[in-house]
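[1] next come a sequence and a model predicted from it.
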Amino acid sequence: MVTSAREKIDVRELVDRRLEELLAQEMRRLAFLGDADREVVGRYLAEFVRGGGKRLRPSFVYWGYRAAGGPEEDLDAVLPAACAVEILHASALILDDVMDEAGTRRGRTTAHTGLTAHHRGRGWSGDAGRFGDSAATLLGMLAFTWADAALLHGTRRLREAMEVFTTLRVEVISGQYLDVASAARGAAGREETTVIARYKSGKYTVERPLHLGHAVAGGDPALRAALSAYALPVGEAFQLRDDVLGVFGDPAVTGKPAGADLRQGKQTYLTAVARERAGTYGAAVLAAARDDSGVAAARELIVSTGALETAERRIETLLDTARNALVRAAVPPDAEAALLELAGLATARSA
């Protein structure tokens, strides 16, 4: 069996190298912008992609490919698809930060905030904040286009891959809409928050990337279903961990403001359980979480009602379900080991 730690490092390095090639190619297309504007795109988009996080989604693409029998040596078959998912993730994050009015991401200034300062620093006309939001939205759209370009760059079985990639995008965009709409409506129950978590994050992070790798390898349909049985609980557990970090995470580690989800009125499994157990009082506390004292009170409510403990138990239950499903899937031993490790990385993280 291949050492899992070595494989994890190798996949990330391979993806980073291929991303560098793709980003250089796409930046060359922008020569017509001129040096100053190309530098802005490079700083707020290309550098954001380069400085990406854990490369979880590309890793799931790669191991979906390997689980389906894709040969280790044919990297040109799968790396473009893996990079497409990572570039799409950059697009989603940039746009998400605009919607959430977030000031930081991954410990650095968000694109729309930086572009607002860029406008002000040059004394340009018009509203600086509107420029920042508009320019960041355009960079997010550009990244969305770059993701297509990456997928077209040598991916095998392109029609099948594009079908999965399209489904992934439809689901994550619609899931984000559900997230925004539920925050506006308020008071979502456990069932609704589970659907939101599945579509805005879980399927997009684990299941569809696995399916994309499977499609590139020309995998068996029965294996695709088996991969879903592993992926769906891992994806839900991933979002549950994200929800916990959104309330209790250390900003120095998460790179995001403390209690941001509470301030924005995000409807999550944590808030659903707390509201369910604390009734009208709990709903009022959560609704008032708009400043530091309100966030502190909401955190105390989530702990005192046992909502945090319930979420942690659910994460463990979901992981057990995923592990059992993977054993039954009968994938190659190296793929099984890597997917087990990825499940742990996705759910036991601090950022």
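    Cool, the structure landed.
[2] contacts and neighbour counts: CA atoms only from here.
    Will do.
[3] quick one: buried residues of stretch 142-161?
    Buried residues in stretch 142-161, counted by 16 or more other Cα atoms under 10 Å: 142-153, 155-156, 158, 161.
[4] how about stretch 160-169?
    Within stretch 160-169, the residues scored as buried using 16+ other Cα under 10 Å are A161, M162, V164, F165, L168, R169.
[5] nearest residue to the second one in space, please, no chain neighbours.
    In space, M162 comes closest to L151 once its chain neighbours are excluded; the distance is 7.9 Å by Cα to Cα, 6 or more residues apart in numbering.
[6] run through the residues that contact that neighbour.
    By Cα atoms under 8 Å, 6 or more residues apart in numbering, the contact list for L151 reads P80, A81, C83, A84, L158, M162.
[7] mind doing that once more with 10 Å?
    By Cα atoms under 10 Å, 6 or more residues apart in numbering, the residues touching L151 are V78, L79, P80, A81, A82, C83, A84, V85, L158, A161, M162, F165.
[8] below is structure B, check it against A:
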Amino acid sequence: MAFSSHSSPLSFVVTPVDTEISRFLERRRAEVVEVGSELAPVLDALEAMLAGGKRLRPAFCYWGWRGAGGEDDPAIHTAAASLEFLQACALIHDDVIDSSDTRRGLPATHRRLADLHTRSEWHGDPGSFGHGAAILIGDLCLAWCEEMYQASGLPPEALSEGRRPFNLMRTEVMAGQYLDLLAQARATESVEDSLRVMHYKAAKYTIERPLHLGAALARRYAELAGVYSAYGLPLGLAFQLRDDILGVFGDPEQTGKPAGDDLREGKRTLVVAETLQRAGRADAAEFRRHLGEPALGMDGVEWMRELIASSGALDACERRIDEYVAQATRALESDLVASDARAALSDLIVAATARKH
């Protein structure tokens, strides 16, 4: 199957990945509900989480495979789809850590399970129940990520080759999550610290390692790892930086989260670090006072947005995105990557950075 400039590189991935996830969950539901019918709401919550998403990680894995000369094959779609379970694990746990109320416009998993507790009039604290249940669902996703990968149908030799980037990706995203948690605890204001969190929590996990996995599964990791890193790392940083900007300035109808929610949660993003470095002393002190204030109203959000813009932080972040995109684009000039995959990966630069949600 050839990619044309008239097709979306995501269109090659979304439908088959969705199909593989649905089939996998249907089989697992039968096994889990056999343990007890009380577990049905757990599967419902997980299916709701997995129903959304842009499928970017499977897309980069798939096009990493195609760039290494791999043919379109149902087994690569299954292996790539396994990354959505890792993503679900990370998001479910992240929402618990951040005490987020929503995800993609719907109640976050822990809120959904807390509501179940309330409606059922069970004993104890609904919030504690929701947190505990969400942690377990996230753990289940991590286990199923491994199971789906191993049972993808690719040859054992290919799965063995893919094992190193697959394992590294899981390790690095958890390490990145901890660095992010630490940044909040330390009230980090350093641009360098923010970039390190982005590097491990987003850039490597979202783009570089999925590309590496695709190359490894096609048995060309050693040849393509450098090219894919030169493309994937800057693009991953641009992707996360766009996400952080949307977390402050995005339209709730598009992002699925309340306006300014990242400011209320006190996320120590590069946007925040740039603002605190560029703002005057009095404005920076006021910004710090509002950052992480759960009851922050829209007047406060608007004031913080204005400071981010007027301090030059927003423009600085947009310039960084442009620079990272340029680096990723230059990396695609390599003839080591198959031409149809180069065209798809070029389009994925736009999909990852010029977005509204």
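    That came through fine. Just so you know, these numbers come straight off a predicted model, no measurement behind them.
[9] thinking again about what came up before, what is the aligned counterpart of the residue nearest to M162 of the first structure in the second structure?
    Here L151 of the first structure is matched to Y149 in the second structure, going by TM-score structural alignment.
[10] in helices, which of the buried residues of stretch 142-161 of the first structure appear?
    Using DSSP state H, the members of these that fall in helices are L142, A143, F144, T145, W146, A147, D148, A149, A150, L151, L158, A161.
[11] you'd agree the fourth one is up against H89?
    No: in this structure, T145 of the first structure is not within contact of H89 by Cα atoms under 10 Å, at 11.9 Å.
[12] on that earlier part again, save the ones in helices among the buried residues of stretch 142-161 of the first structure as CSV, and put in distance to R17 of the first structure too.
    CSV is the format used below for these (distance: Cα to Cα, whole Å):
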residue, distance to R17 of the first structure
L142, 21
A143, 18
F144, 20
T145, 20
W146, 16
A147, 16
D148, 18
A149, 16
A150, 13
L151, 16
L158, 22
A161, 22
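[13] which of those sits closest to E276 of the first structure?
    The closest of those to E276 of the first structure turns out to be F144 (Cα to Cα; 38.4 Å).
[14] how many neighbours does L246 of the second structure have?
    21 (other Cα atoms under 10 Å).
[15] now do A92 of the first structure
    By other Cα under 10 Å, neighbour count at A92 of the first structure equals 19.
[16] what does it correspond to in the second structure?
    Per TM-score structural alignment, A92 of the first structure is aligned with A90.
[17] what's the answer for A322 of the first structure, then?
    Per TM-score structural alignment, A322 of the first structure is aligned with A328.
[18] shouldn't its match be in contact with G236?
    Yes: counting by Cα under 10 Å, A328 of the second structure sits close enough to G236 to count as a contact (9.4 Å).
[19] list residues touching both of those two?
    With Cα under 10 Å, 6+ apart, A328 of the second structure and G236 have common neighbours S229, I349.
[20] those two: who's more crowded?
    G236 (30 against 24).
[21] which residue in the first structure aligns with the more buried one?
    When the first structure is aligned by TM-score structural alignment, G236 of the second structure is paired with G235.
[22] buried ones in the helix or strand encompassing that match?
    Taking DSSP states H and E as the definition, one finds G235 of the first structure inside helix 221-248. For helix 221-248 of the first structure, burial by neighbour count (16+ other Cα under 10 Å) applies to 223-224, 226-248.
[23] and for G123 of the first structure, the neighbour number?
    So G123 of the first structure, with other Cα under 10 Å, has 10 neighbours.
[24] on the three-state scheme, it is what?
    Secondary structure for G123 of the first structure, judged by DSSP: H, G, I helix; E, B strand; the rest coil, is coil.
[25] counterpart of it in the second structure?
    Using TM-score structural alignment, G123 of the first structure pairs with E121 in the second structure.
[26] after superposition, how close is the helix holding G235 of the first structure to the second structure?
    On superposition with the second structure, the mean distance recorded for helix 221-248 of the first structure (mean Cα distance after the TM-score superposition for the first structure) is 0.7 Å.
[27] excluding covalently adjacent residues, which one is nearest to V331 of the first structure?
    A67 (5.3 Å).
[28] is it correct that that neighbour is in contact with G213?
    Yes: with contact defined as Cα under 10 Å, A67 of the first structure counts as touching G213 (8.5 Å).
[29] overlap in contacts, these two.
    The contact sets of A67 of the first structure and G213 overlap at V61, G219 (Cα under 10 Å, 6+ apart).
[30] and those two? Which one has more around it.
    G213 (32 against 28).
[31] contact partners for the more buried one?
    For G213 of the first structure, the contact set (Cα under 10 Å, 6+ apart) comprises 58-70, 77-79, 81-82, 156, 161, 164, 219.
[32] for the stretch 251-357 of the second structure, what spans make up the helices?
    Assigned by DSSP state H, counting those that start in this stretch, the stretch 251-357 of the second structure shows helices spanning 252-255, 261-264, 270-278, 281-290, 298-310, 313-331, 339-353.
[33] with that, I have no additional questions.
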